[in-house]
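Asks: kindly return the folded structure for what I paste below:
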Amino acid sequence: MIHFDFAASNLQVKSSAERGAAHTVPRAIPLAIYWIILMKRLHVLGGPGSGKTALAKIICELSGLPHIELDHMAYADSDFFRPRCREDRLAAVKTYSSKEAWVAEGVYFSWIGRSLKYADRIYHLTIDQVERQRNIDAKLSLRFPERDERHARHLAMLSLSNSEYDALYKNRIEGFLKPVRDKLIIVHSMEDALKEFGTLRAN
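Replies: As a prediction, the model looks like this:
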């Protein structure tokens, strides 16, 4: 269930799935409900800690679209040290991308070409590296509160990936996205992405 507070300067979205946690998003977001009727397949990508999952969850809660977490397809139990083979990843992407509606999100690019091809809109979150690292630290602290060896391994891996992401985007990902640039939206924050729904509706 979603609760809206239209009286506030910003829209308060409270998700029952988040056990009462409130997300503050721009007031323009109700327009997304109408826009989603036409745009039913969305792909969100960006570096580690850029807010992909948070944005996808809000969109899915507002629209009712199914949430596709690519981490589950890339790794067994989302454990970054248990990767699935490329064939399994491609098969999983083929399955969901053939469906009528979805919101897929993940850092990946080399094996999600079919998802980008069939997406109605693609968002690339270009969050500052320092902010991404803060988000990584916070997320892993929640996932591994005991800060054991698993926490240390995942932190080291994600921190390295984060430090390399901007160069990777410039050298490889940007070119990979050229065939779909007509439906690609570059945003600098989750709030910017949500505002974009209102802009599309106004146009």
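Asks: all contacts plus neighbour counts: C-alpha atoms, from now on.
Replies: Fine.
Asks: ok, the residue nearest the centre of the chain to residue 122 distance?
Replies: Centroid-nearest residue in the chain: residue 52, 2.4 Å away (criterion: Cα atoms, centre = their mean). Residue 52 sits at a distance of 12 Å from residue 122 (criterion: Cα to Cα, to the nearest Å).
Asks: find the residues that touch each one of these two.
Replies: 44-45 (Cα atoms under 8 Å, 6 or more residues apart in numbering).
Asks: span of stretch 176-190 from start to end?
Replies: OK, stretch 176-190 end separation, Cα to Cα: 23 Å.
Asks: pull the residues that contact that stretch.
Replies: Contacts for stretch 176-190 (Cα under 8 Å, 6+ apart): 51, 55, 109, 116-117, 120-127, 193.
Asks: 6 Å - rerun?
Replies: The contact list for stretch 176-190 (Cα atoms under 6 Å, 6 or more residues apart in numbering) reads 55, 121-127, 193.
Asks: now the second one, please; I'll put the structures next to each other:
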Amino acid sequence: MSHYCLHTMNLTRTLIIGNSGSGKSWLAKRLADRLQAPWIDLDLIHWVSDEHSIARPRAEALGMARVAASKEHWVIEGVYDWIVSELVEQATALIWLCLEDDDCVNNIRQREAKRNEDELLMALLEWAGSYRTREGSSGFAAHQRLFDEFSGSKLQLMSQAEVTAFVTPLRETPIL
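Replies: The predicted structure is shown next:
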């Protein structure tokens, strides 16, 4: 499925959405490296301090995101539909990592294996486990709506195997 999509997708300005722990950063880094484009993690725009869960003022975060999206090439990834929906007009491609909630929780547990199970980690695991039922701009329904309404090149990857299969030809395909 994903092998032929790579050749038909315009990845110049790619948005990657999905649940926490779905592999957005992992994919964005590889895609940005391959495309020689900047990788923008919306967590770094949304949070002043991830360590202390201090959110940046909304207008300031949107301003920073708009500046990032004004560039010619980029890969922007994040869970925040309220930011992504502001950037979607500039995007040439949208990739939705739609893994099962349990897979996302397990990925976070693996990624944070050395970390003590503190309140922030427990909250993140609970957050990732509630993706399909979560209300608001960072849940499944918001991402489904964004994906359905996007008129450019788009791809929904449903498992880690599909994400890996999408990335594999990136290493083999010459840059156009």
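Asks: what lines up with the residue nearest to the centre of the first structure in the second structure?
Replies: Matched by TM-score structural alignment, residue 52 of the first structure corresponds to residue 24 in the second structure.
Asks: just residue 99 of the first structure next, same as before
Replies: So residue 99 of the first structure corresponds to residue 71, using TM-score structural alignment.
Asks: next: residue 118 of the first structure.
Replies: Using TM-score structural alignment, residue 118 of the first structure sits opposite residue 90 in the second structure.
Asks: any idea how far its match lies from residue 14 of the second structure?
Replies: Taking Cα to Cα, one finds residue 90 of the second structure at 9 Å from residue 14 of the second structure.
Asks: higher neighbour count, these two?
Replies: Neighbours were counted for residue 90 of the second structure and for residue 14 using other Cα atoms under 10 Å; residue 14 has more, 28 against 15.
Asks: I'd say that one and residue 75 touch.
Replies: Yes. Between residue 14 of the second structure and residue 75 there is a contact at 4.8 Å, judged by Cα atoms under 6 Å.
Asks: can you list residues touching both of these two?
Replies: Joint contacts of residue 14 of the second structure and residue 75 (Cα under 6 Å, 6+ apart) do not exist.
Asks: can you point me to the longest helix in the first structure?
Replies: helix 149-168 (DSSP state H).
Asks: about what we covered before: if I look at the match of residue 99 of the first structure, how far off is residue 59 of the second structure?
Replies: Distance, residue 71 of the second structure to residue 59 of the second structure, by Cα to Cα: 19 Å.
Asks: more neighbours, the two?
Replies: Counted by other Cα under 10 Å, residue 71 of the second structure and residue 59 do not tie: residue 71 has more neighbours, with 12 against 9.
Asks: helix/strand/coil for the more buried one?
Replies: What DSSP: H, G, I helix; E, B strand; the rest coil gives for residue 71 of the second structure is coil.
Asks: mind listing what's buried in stretch 161-170 of the first structure?
Replies: Going by neighbour count (16 or more other Cα atoms under 10 Å), the buried part of stretch 161-170 of the first structure is 162-163, 165-166, 169.
Asks: give me the nearest residue to the match of residue 118 of the first structure, chain neighbours excluded.
Replies: What sits nearest to residue 90 of the second structure in space, not counting adjacent residues and going by Cα to Cα, 6 or more residues apart in numbering, is residue 69, at 6.8 Å.
Asks: wait, what's in contact with the equivalent of residue 66 of the first structure over in the second structure?
Replies: Under the alignment (TM-score structural alignment), residue 66 of the first structure maps onto residue 38 of the second structure. Contacts for residue 38 of the second structure (Cα under 6 Å, 6+ apart) come out as 32, 74.
Asks: just residue 49 of the first structure next, same as before
Replies: Residue 49 of the first structure neighbours (Cα under 6 Å, 6+ apart): 132, 135-136.
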